[in-house]
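J.: Sharing a model that was predicted from the sequence below.
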Amino acid sequence: MTDDMFSSRAKGGIARREALSPEERAAIARKGAAARWGVKATHKGNFQQELGIDVECYVLDDDGKTAVISQTGMGKVIGLSARGNAFPRFLATKAMSDAVGAELREKIENPLKFQWGTGGAEQPPATIHGFDATLLIDVCKAIIETEAKGTLPSRYGRVAMQAHIIVGASAKQGIRDLVYSLAGYNPTTEEIIAAFKLYVLEEAKKYEPEFPNELYVQWHRLYNLAVPERGKPWHFKYLTVNHVYFPLAKSNGKILDLLRATKAQGGDRQKKLFQFLNAIGARALRIQLGRILEMAESSANQQAYERKIVERFGGQQEFDFGINASSEPPPPSEQSQPGAPAS
């Protein structure tokens, strides 16, 4: 190639570059960078603080601004183990093979690979494997389809429950966001997170009752309470507030503010506490109920049970409802109200 030919080609390249719009130049630059280094993530988040599960998520710098959930996170969010290969292994099982079509299988077998981090000699960018977040909905639908056919093994019952919750909550969030867009309203980040948490709670309630009947059976036994013909004994209100709600709210450091609010506003204190608990999450409630039920079942009598409550949570008021207590609640007084937790 002669010098004149080289110069001519160089001038032609410069002319073509100058004819491009700034957006076209930026797109070409991104493609070139992706070819050299791979796609990069511009933002990173985690489900932990808002939804109580350690799942990493990212937004890529590609044209579609792809929302990504890490491969490990995909498994954890549907209730699988934290092992990195748990998600693809589950979908490769015989039970799931019929529901996972060719297109979905290809995406699962070819996860997205992208860079996260600023790079440099001391800390080079990390290569992350993940999946387009919308893939989670396709997977959940496949799980639900397998469950409906009766071919999903019973050991995956929790996975099926999670799939129902995710699909239901996401559908509600999607139609809400569509209406917002059509109406020209742009919700804040906090509003979006709060709405999704609410939808998750609504969906979760369909599959897991808040209070197991076994706990009520144990309270009847420990406090020697007669079973009423209808409803539950009034005593259960005090047990619920002091042994379930108070320790749980106290653990988040907000109980004193809550008590002041309920005292100032009046109304049903138990209802206020339940509303507060919803802000914490259904998962925290289930964990607390599991602890209380274990203590109740392993206690021979009321004294042993309350001793365990005090040792575990501290500052719990003891109750003397008496044998075959009246079905009428005691008159309101400072002594009959649930006590504040110890500082």
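T.: On my side now, so go ahead.
J.: hey, let's count contacts and neighbours off CA atoms from now on
T.: Noted.
J.: Let me know the helix or strand that the closest residue in space to residue 165 that isn't next to it in sequence is in.
T.: Once flanking residues are discounted, residue 165 sits nearest to residue 203: 5.1 Å by C-alpha to C-alpha, 6 or more residues apart in numbering. Per DSSP states H and E, residue 203 falls inside helix 189-207.
J.: and what of residue 40?
T.: Assigned by DSSP H and E, residue 40 belongs to strand 39-46.
J.: which other helices and strands contact that strand?
T.: Contacts defined by 3 or more C-alpha pairs under 8 Å, 6 or more residues apart in numbering; DSSP states H and E place strand 39-46 against strand 56-60, strand 112-116.
J.: can you pull the buried residues of the helix or strand following that strand?
T.: Next along the chain after strand 39-46, taking DSSP H and E as the criterion, comes helix 48-51. For helix 48-51, burial by neighbour count (16 or more other C-alpha atoms under 10 Å) applies to residue 51.
J.: this is the other structure I want to compare:
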Amino acid sequence: MPGHRKHSQGGIARAEKLSPEERSAIASSAAKARWLEDTGEDDLPKATHRGEISIGDIKLPCAVLDNGQRVVSEFGITRVLGSRSGASKRLKKASEEDGALVPVFLAPPRLKPFISDEILNGPLKPVIYRDKQRRVVGYSAEALPAVCEIWLEARHANALQQQQLAKAQNAEILMRGLAHVGIVALVDEATGYQSERDRDELNKILSCYLADERLKWAKRFPDEFYKQIYRLKKWRWPNHGNRTPYVGKITNAIVYEKLPPGVMKELQSRNPTQEGTGRRKWKHHQFLSEDIGQPDLRDHLMQLIALMRISPDWPTFENHIKLAFPARGDQMFLDLES
């Protein structure tokens, strides 16, 4: 079949462009995958996010699995360290040695004194996963610094051959890059998993902070909270409890927007304004969980009231809030003066 012949020729052409050591890495990965299949362990994790880490001129493919593990492939590490060191037959034999399962990128015998069983059975324990239709042999992304350290220790001990020094140099470049940004963060950014991770964390916060069902109304805001607002604003305290609409905006700004990120947005979604009136049917605090959300609201109100008491006017109170809540205190309600 012409299409099949063209595809096969393309595969041959790509294979011919690979160095002997890169072909060795692919063969080693296939051998490990076959070894796993022989054990009957076919329930493999799957790559859900894929990307490429960039450190200087180095490009390292990476992935995040459906169990949340961040991985880099054996072939990828072999390639970024530099695939031209000769002795490819020896590397291939070492990497496929029964029981050893030494990665190709650490197969040179001169590295053996620097590789402990603890590292082999820990960070360098292979992770076999499925990437679409392919089985891939990878390693935990956090193993990469350990790999680089082995090469650098060997260089420091003058144990490397001249043609292996280039790999040690690439290992040093990688280590410098990783010193500035953690490998897990790099993988998350490269694969796009960061946004999903943030959503997962937000969901965890919301599930703890918000109630599954709306709670019955109960008085949560002490009268003093509102009286202090009026005092600091130099407004006359209403005799019949008809507070100015500005109080609602202020409450959102200094209370609900200071709760964990994402809570305010979810409250607005669960308790939208009614068409025509612009008012909300319920109070936001009725949607906070009794075990976490409500106590946190109460503690926050007590802190606010304490700051109000020591403030002679509204601008001073604003400054106190910025000092007390620096992480979220910069985006304030400074335009609410009437």
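T.: Good, I have the coordinates. Only a predicted model underlies this, so the values are computations on that prediction, with no experimental measurement involved.
J.: Give me the TM-score for this pair.
T.: TM-score of the superposed chains, computed with TM-score structural alignment, normalised by the length of structure 2, equals 0.35; 140 aligned residues with a C-alpha RMSD of 4.0 Å.
J.: about what we covered before: can you give me the buried ones in the helix holding residue 203 of structure 1?
T.: 196, 197, 198, 199, 200, 201, 203, 204.
J.: So which residues make contact with that helix?
T.: By C-alpha atoms under 8 Å, 6 or more residues apart in numbering, the residues outside helix 189-207 of structure 1 that reach it are 50-51, 161, 164-166, 168-170, 172-173, 278, 281-282.
J.: Just the buried subset of these, please.
T.: Applying 16+ other C-alpha under 10 Å to those flags 51, 161, 164, 165, 166, 168, 169, 170, 173, 281, 282 as buried.
J.: can you tell which of the helices and strands packed on strand 39-46 of structure 1 is closest to residue 181 of structure 1?
T.: strand 56-60 (20.4 Å; C-alpha to C-alpha).
J.: between that closest one and strand 39-46, how big is the angle?
T.: In terms of direction (axes from the mean of the first three to the mean of the last three C-alpha atoms, to 10 degrees), strand 56-60 of structure 1 departs from strand 39-46 by 140 degrees.
J.: Show me what the very next helix or strand once past strand 56-60 of structure 1 is packed up against.
T.: Heading C-terminal from strand 56-60 of structure 1, the first helix or strand you meet, by DSSP H and E, is strand 67-70. Under the contact criterion of 3+ C-alpha pairs under 8 Å, 6+ apart, strand 67-70 of structure 1 touches strand 56-60, strand 126-132.
J.: Any buried residues in the last one, and which?
T.: Under the neighbour-count criterion of 16+ other C-alpha under 10 Å, strand 126-132 of structure 1 has 127, 128, 129, 130, 131, 132 buried.
J.: and the first one, what is it in contact with?
T.: Under the criterion of C-alpha under 8 Å, 6+ apart, the contact list for residue 127 of structure 1 reads 113, 114, 115, 116.
J.: Kindly report the same for the second one.
T.: When the contact criterion is C-alpha under 8 Å, 6+ apart, the partners of residue 128 of structure 1 are 70, 112, 113, 114, 115, 116.
J.: again with the third one
T.: When contacts are counted by C-alpha under 8 Å, 6+ apart, residue 129 of structure 1 touches 70, 71, 111, 112, 113, 114.
J.: where along the stretch 51-200 of structure 2 do the strands fall?
T.: Under the criterion DSSP state E, counting those that start in this stretch, the stretch 51-200 of structure 2 carries strands at the ranges 58-65, 70-73, 127-131, 134-140.
J.: Burial check on residue 293 of structure 2, number of neighbours?
T.: Residue 293 of structure 2: 21 surrounding residues under other C-alpha atoms under 10 Å.
J.: Could you say which one of the helices and strands packed on strand 39-46 of structure 1 comes nearest to residue 313 of structure 1?
T.: Minimum separation from residue 313 of structure 1 across these (C-alpha to C-alpha) falls at strand 56-60, 32.0 Å.
J.: now the helices for the stretch 101-250 of structure 1?
T.: Under the criterion DSSP state H, counting those that start in this stretch, the stretch 101-250 of structure 1 carries helices at the ranges 102-109, 135-149, 157-183, 189-207, 213-222, 235-240, 246-250.
J.: Does the helix or strand harbouring residue 26 of structure 2 pack against any helices or strands, and if so which?
T.: Element membership of residue 26 of structure 2, judged by DSSP H and E, is helix 20-38. On a contact count with 3+ C-alpha pairs under 8 Å, 6+ apart, helix 20-38 of structure 2 meets helix 74-81, helix 88-95, strand 134-140.
J.: Apply 10 Å and report the result again.
T.: Using 3 or more C-alpha pairs under 10 Å, 6 or more residues apart in numbering; DSSP states H and E, the elements in contact with helix 20-38 of structure 2 are helix 2-17, helix 74-81, helix 88-95, strand 127-131, strand 134-140.
J.: so that helix versus strand 134-140, what angle?
T.: On the basis of the same axes, to 10 degrees, helix 20-38 of structure 2 is oriented at 100 degrees to strand 134-140.
J.: buried ones in helix 20-38 of structure 2?
T.: Here helix 20-38 of structure 2 shows 20-33 as buried, counting by 16+ other C-alpha under 10 Å.
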